[in-house]
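**Q** Model the structure of this input:
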Amino acid sequence: MASSAQLKARGFLLIASFFAVLIAIFMPLFPGVHGGKVNGLDYLDNFFNQLSKGSAYYIQDQMSKAQKVAGQEFATSMKMKTTEEAALTAKLFTTNGIPAEIDETKVKVSGDFGAMLTIMLKDADLMYHNDGAAIAAKYGVDERKVLLSWYNSLSAMEKDLTKAEKFAQAKLVKNCMTKAIEPAYNYYKVEAKPVKAEIVLLVAALSFYVIYTIWYGFGLLYLFEGLGIKLNH
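**A** Model (predicted):
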């Protein structure tokens, strides 16, 4: 049976080493994606983003669905938040040969429904594969602004189509937003990595999380018991 002094010493060592490791985690000691050093949280955040990116690719599937409605005519009026946003939205459509009329913050477009979605999905595919330069060169606008504008356009379009009770088209628009535009934007400049290739680091990271949590818990347990405080359920 350990004495109170031994329990306090054991608890203090565990707590002190826990915070020493915590300080190290927040220091720029780990390799960054674009060179230089980053802290442990940024390093692991990027690591898990790289692993999850590979499982978030649904763009080809959405393209196949868009091709099935190729030739289907549509017309919609999208209400944007500002006149600047409306102007950018209209520019993206007209650059791709789709007529767009601006009425203050509203943008009216019409044409081939499948072709329109395919244009957006191709831009999303470029963004997903980190080729934002091609998008910026095409529109003369920062690639992130382009994808954000497409997202906002689809969001407004979904509302208008739902209001008109065109539920099948609204559903397809919603899927293009959430399964193509959104992940392409969120994972931009993240290099996708297969889980199998990084399984050792993945297991090590998850194991460390569990051990590190237990480490802190036992440190408190020994320290409190050394002080005569009993922890009960």
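**Q** Every contact and neighbour count from this point should use C-alpha atoms.
**A** Noted.
**Q** buried ones in the top helix by length along the chain?
**A** Taking DSSP state H as the criterion, the chain has its longest helix at helix 199-226. Within helix 199-226, the residues scored as buried using 16 or more other CA atoms under 10 Å are 202, 215-216, 219-226.
**Q** Export the residues you listed to a markdown table and append columns for distance to Lys122.
**A** Shown next, in a markdown table, are those (distance: CA to CA, whole Å):
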| residue | distance to Lys122 |
| --- | --- |
| Leu202 | 32 |
| Trp215 | 49 |
| Tyr216 | 49 |
| Gly219 | 54 |
| Leu220 | 54 |
| Leu221 | 56 |
| Tyr222 | 59 |
| Leu223 | 59 |
| Phe224 | 60 |
| Glu225 | 63 |
| Gly226 | 64 |
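**Q** one more to put side by side:
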Amino acid sequence: MLITNQKLFNKGLMLMASFLCIFVSLFLPIWGGHGNGLDAADNMFNRLSKGSSYFIPGVQKQALELTGKSVTVTAKVKDAALAGRAVQNLVKAGATAEFKDGAVTYSGDLGTILTAALADADDLFNDRGQAVLDRYGMTEKNGEKTIAKAWWVVFDASVKELQKQKLIQEAKVVGQVNKRGLEPGYNFYGIASEKVLDNVLPLVGLLVFYVVYTMWYGYAIFDMFGGIGLGMGKPKVKSEA
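**A** Down below sits the predicted model:
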């Protein structure tokens, strides 16, 4: 390799070596807790995301507006285990339900059913999983998450069925219960909730580190290539004789 500028090349090599040292350290469990640097950053962003993802009270108001609205829905559910759990959920909510020929057919007060599902979602979101288990008399490991997943599966299949019945607003609310109630409750279960305003300095620090670290790598490559004569510059203009 022909080095035309040893000083510039050495500078780039030093930048690349230090970049790689930090890069490797990000995968080592030396950043506190039980994970590496990437885990620590991911956990922080998950906590901040949870702090700004509590939409359940608003969806509960929409569900309450459907109280007294009786529906009969046949929702196709492929997973027999989840279908059976969904039937138990629905019966607990006061509906009549059965699983037959790959579908859960249920009848009942839609507002009451959705409110029951949102109560489970709210408990999960606020890390009260035992309350969900006690409500259904379950003792299985991760049973609280199975309950929420069963609700999600039957509601997901119910949206199109309600639309076919021209119950557009009802279908919309059911979709909201899934997206803004059950999904956040399920996904953020067991994760601490923190506000962005309480973590401004760590958040800004991570963003600044990301920008600086990216430039760090770029300058390392730039200087190393410049050291072997592959730099960027204006082409020389030949003077005519």
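**Q** Just list what the longest helix of structure 1 packs against, helices and strands only.
**A** Packing partners of helix 199-226 of structure 1 (3 or more CA pairs under 8 Å, 6 or more residues apart in numbering; DSSP states H and E): helix 4-25.
**Q** could you check the angle helix 199-226 makes with the helix it packs on?
**A** Taking axes from the mean of the first three to the mean of the last three CA atoms, to 10 degrees, helix 4-25 of structure 1 and helix 199-226 form an angle of 140 degrees between their directions.
**Q** that older thread, check the offset of the longest helix of structure 1 from the chain's centre.
**A** 29 Å (CA atoms, centre = their mean, to the nearest Å).
**Q** That one: average distance to aligned residues in structure 2?
**A** Once fitted to structure 2, helix 199-226 of structure 1 is off its aligned match by 0.4 Å on average (mean CA distance after the TM-score superposition for structure 1).
**Q** so Phe225 of structure 2 sits right up against Phe9, yeah?
**A** Yes: judged on CA atoms under 8 Å, Phe225 of structure 2 makes contact with Phe9 at a distance of 7.3 Å.
**Q** how about the helices in structure 2?
**A** With DSSP H as the criterion, structure 2 has helices spanning 6-25, 37-51, 56-64, 80-92, 110-125, 129-136, 143-164, 168-177, 183-187, 200-227.
**Q** In CSV: these, plus distance to Ala103 of structure 2.
**A** Shown next, in CSV, are these (distance: least, CA to CA, whole Å):
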stretch, distance to Ala103 of structure 2
helix 6-25, 51
helix 37-51, 33
helix 56-64, 24
helix 80-92, 8
helix 110-125, 18
helix 129-136, 22
helix 143-164, 9
helix 168-177, 18
helix 183-187, 22
helix 200-227, 47
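**Q** residue contacts, Lys50 of structure 2?
**A** Counting by CA atoms under 8 Å, 6 or more residues apart in numbering, Lys50 of structure 2 touches 184, 188, 191-194.
**Q** redo that, cut-off 10 Å
**A** Contact analysis of Lys50 of structure 2 by CA atoms under 10 Å, 6 or more residues apart in numbering lists 44, 125, 184-185, 187-189, 191-195.
**Q** cool, and Ala121 of structure 2?
**A** 56, 115, 127-129, 132, 144-145, 147-148, 151, 177-178, 180-186, 189.
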